[in-house]
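Enquirer: Return atomic coordinates for the entry below.
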Amino acid sequence: MFHLIEDSKDLKELDQELLALDFVAVDTEFRRQGKDDIRLSLIQVSSGEETFIIDCILIGKYKGYCSFLSSNKVKKIFHSCREDLDALSSWTNEKVNNIFDTQLANEFLGGVYSIGYQDLVFKLFGVSIEKKETRSNWIKRPLKESQLNYAATDVQYLIKIYQSQLLELEETSKVIWIDQELENRQFDQTLSNTFEDKVIKKIKIGKDEEEDLLQALSKRVNRIAKDYKINSTMLLSKKSQRVFLRKVFKDGLDSALDDLKDWRKELLKPHFAELLTRLT
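Expert: As a prediction, the model looks like this:
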């Protein structure tokens, strides 16, 4: 069951209700045809008791009635938030604050890297979610009932997942780690790509030597990930390991570590002493 929000008046009233909550689940449906060509269709929001589907196309121009998204008081729970944040920004032109990502939390708890929402729901609750509307035309109106039901299901379990994951994150003292990782998450990939381009153009190292060092680095990353029960790709992916290594050669260990989130730096630095004697 869900409530459709199709005009600014109803959205304004809903926004005030959501601002009074501690957390909400959020998902989006959109069409993306390029990096900067994205059109938001729906925003799905669940309070845990009620689900709302905001039809951004029928509402039209954004008038400032989704302030719950930018609120630092209300935590927004997503699954794989990056493109959702892009889609929301394309309509509101505002930053979403105070977010939680269940996909990322799963990785901090040692789960599969980049797990899909449907797979995570099945893993935790044994519930299968229908996927057939995933590739629907979300721009065409009117939307089919099956599309709306699918969209509503995408937020149905998010709060339950969040509550379960939060308990585990608190027990393992990882809450601050995920908060650091999510800070300005929508900008991380762009910055990472820019950094990598600069490093690769400047570094000079023999291919065989680099591969030997990468193997040694990878073993240490896997060992640390196993010790702390987190996903090794999320800790430092193969691509990031190569960038990190080249940064060490170019500017030294401290400078390379400064490009990492604090939690990642704290885990990696103490374990790299032996390896890095070979690099410096």
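
Enquirer: Going by C-alpha atoms from here, please, whenever you check contacts or count neighbours.
Expert: OK.

Enquirer: what number of residues lie near Asp227?
Expert: When counting by other CA atoms under 10 Å, one arrives at 9 neighbours for Asp227.

Enquirer: gap between the helix of greatest length in the chain and the chain center?
Expert: In the chain, with assignment by DSSP state H, the single longest helix is helix 207-228. Distance of helix 207-228 from its chain centroid, counting by CA atoms, centre = their mean, to the nearest Å, is 25 Å.

Enquirer: which other helices and strands contact that helix?
Expert: In terms of contacts (3 or more CA pairs under 8 Å, 6 or more residues apart in numbering; DSSP states H and E), helix 207-228 is packed against helix 232-235, helix 238-251, helix 262-268.

Enquirer: let's see this one next to it:
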Amino acid sequence: MKTIETTEELAQFCSECSRYPYVTVDTEFLRERTYFSQLCLVQLARPGDDDREDAVLVDILADGLSLEPLYDLFRNPDVVKVFHAARQDLEIFQVEAGVIPQPFFDTQVAAMVCGYGDQVGYETLVRRIANQSIDKSSRFTDWSRRPLSAAQKKYAIGDVTHLRVIYEDLAEQLKESGRSAWVEEELSILLNPDTYTIDPEDAWQRVKTRTTSPRFLAALKELAKFREATARDRNVPRNRIYKDDAMMELAANRPKDLEELGKSRLLLREARKGDIAEGILKALRVAEIMPRDEIPKPEERPRTANNATALCDLLRVFLKARSTQEGVAQKLIASSADLDRLASEKKPDIAALKGWRFEVFGRDAMRLKRGEIALSANGSEINVVKIGG
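Expert: Alright, predicted model coming up:
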């Protein structure tokens, strides 16, 4: 297999790729020690076979290598860029260069539409569609170390060579079923640059807590905001500033000065002094005077009324039956929270009542809710029965 280490080699390969209908793409990166992903390797393959060097590794860490030829390929409207579970890959390119590949195809999303289950893994698709197996021993190796081992290279190149077979198979299934538009609807989120931007003002929403005290939530918001901005500016993981459990301890106790801050059981020693300590105390002072209408309110899962509990259970049965009939992953059609809201609210604003999901499930789910249809069981098969005239 060929490893590209110069801009000229990359430009030549990307130019050759522009003559093909698609190119498969994957990345290897590290993120354990940084806020932003550290890109280490890009794998590319165009239609063909490996003997003609139709698949290459791009050594991102090679001196003087520019990714501009790759970004030009990403912008080429005539070549589909194929990934599997692409969110983290796209985030890297968006952050690094403000580029999101288009047109774009995600085989994980397509596989969910084609009935391979929820968030199906690449290894599963390789086994079920390409009839191959993957040696995962190099999966969690240090991709920043050079030279790369033969095992690392073999593992990395497999992420794009098998992907060609998977893409062609899934694309054909979607064409036959007429569901290509379903996949495009799902991919619109991944193609939105806002998907990869975390506003420090909203960082508190990533923290799981059951506490609903207004002052606790105000403190949590300001502490999460400070941590997010600091981690981003220093390019270190959030937990290097302070971990979630320490942040919730601070939000609960709300120390007033360095002496009280030093009594924290969970706060890292480095965070009890210097810029981090001052930032924590400032965040807590802001939280103390936060107007009540600016204090965050946790998103509450709707409570299912007693008279809606049976309906909710019925909707779950119907969802399972319909997903089986349509060959689409249940989770892609509707979440448990969607079903709870559908059972409890008159006009819930949920994805299950929009687009292709409405056609597959939402319309009949609303009819079931209104008592216009019922469900009957015939062995393991669930059928819809129309009620009345």
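
Enquirer: rewinding a little: can you put the helices and strands packed on helix 207-228 of structure 1 in JSON lines and add mean neighbour count and distance to Ser47 of structure 1?
Expert: Listed next are those as JSON lines, based on neighbours: other CA atoms under 10 Å; distance: least, CA to CA, whole Å:
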{"stretch": "helix 232-235", "mean neighbour count": "20", "distance to Ser47 of structure 1": "29"}
{"stretch": "helix 238-251", "mean neighbour count": "18", "distance to Ser47 of structure 1": "37"}
{"stretch": "helix 262-268", "mean neighbour count": "15", "distance to Ser47 of structure 1": "31"}
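
Enquirer: closest one to Asn184 of structure 1 among those?
Expert: Nearest of those to Asn184 of structure 1, taken as CA to CA: helix 262-268 at 13.9 Å.

Enquirer: Give me the contacts around that closest one.
Expert: Applying CA atoms under 8 Å, 6 or more residues apart in numbering, the external contacts of helix 262-268 of structure 1 come out as Ile176, Trp177, Gln180, Val221, Ile224, Leu235, Leu257, Asp258.

Enquirer: what lines up against the first one once you look at structure 2?
Expert: With TM-score structural alignment defining the correspondence, Ile176 of structure 1 maps onto Ala181 in structure 2.

Enquirer: Contact partners for its match?
Expert: Going by CA under 8 Å, 6+ apart, the list of residues near Ala181 of structure 2 is empty.

Enquirer: Show me the longest helix that occurs in structure 2.
Expert: Longest helix in structure 2, counting by DSSP H: helix 150-177.

Enquirer: Quick check: what element follows it along the chain?
Expert: helix 180-190 (DSSP states H and E).

Enquirer: Which part of structure 1 matches the next helix-or-strand element following that following helix?
Expert: Later in the chain than helix 180-190 of structure 2, the nearest helix or strand by DSSP H and E is helix 214-234. Counting by TM-score structural alignment, helix 214-234 of structure 2 falls onto no part of structure 1.

Enquirer: buried set for helix 214-234 of structure 2?
Expert: Residues of helix 214-234 of structure 2 classed as buried by neighbour count (16 or more other CA atoms under 10 Å): 214-232.

Enquirer: picking up where we left off before, dump the helices and strands packed on helix 207-228 of structure 1 into a markdown table; add distance to Arg278 of structure 1 as well.
Expert: Output for those, formatted as a markdown table (distance: least, CA to CA, whole Å):
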| stretch | distance to Arg278 of structure 1 |
| --- | --- |
| helix 232-235 | 22 |
| helix 238-251 | 10 |
| helix 262-268 | 16 |
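
Enquirer: for those, which one sits closest to Val112 of structure 1?
Expert: Nearest of these (CA to CA): helix 232-235, 9.3 Å.

Enquirer: Per the alignment, name the residue of structure 1 opposite Glu259 of structure 2.
Expert: Glu259 of structure 2 maps onto nothing in structure 1, by TM-score structural alignment.

Enquirer: do Glu91 of structure 2 as well
Expert: Match for Glu91 of structure 2 (TM-score structural alignment): Asp86.

Enquirer: Would you confirm that that match contacts Asn184?
Expert: No. In this structure, Asp86 of structure 1 is not within contact of Asn184 by CA atoms under 8 Å, at 12.0 Å.

Enquirer: neighbour count winner among the two?
Expert: Asp86 (22 against 13).

Enquirer: Distance of the more buried one relative to Ser80 of structure 1?
Expert: Applying CA to CA, to the nearest Å, the value for Asp86 of structure 1 to Ser80 of structure 1 is 12 Å.

Enquirer: what does Lys95 of structure 1 give?
Expert: Relative to Ser80 of structure 1, and taking CA to CA, Lys95 of structure 1 is found at 16 Å.

Enquirer: Same drill for those two, tell me which one is more crowded.
Expert: The neighbour comparison of Lys95 of structure 1 against Ser80 (other CA under 10 Å) goes to Ser80, with 18 against 15.
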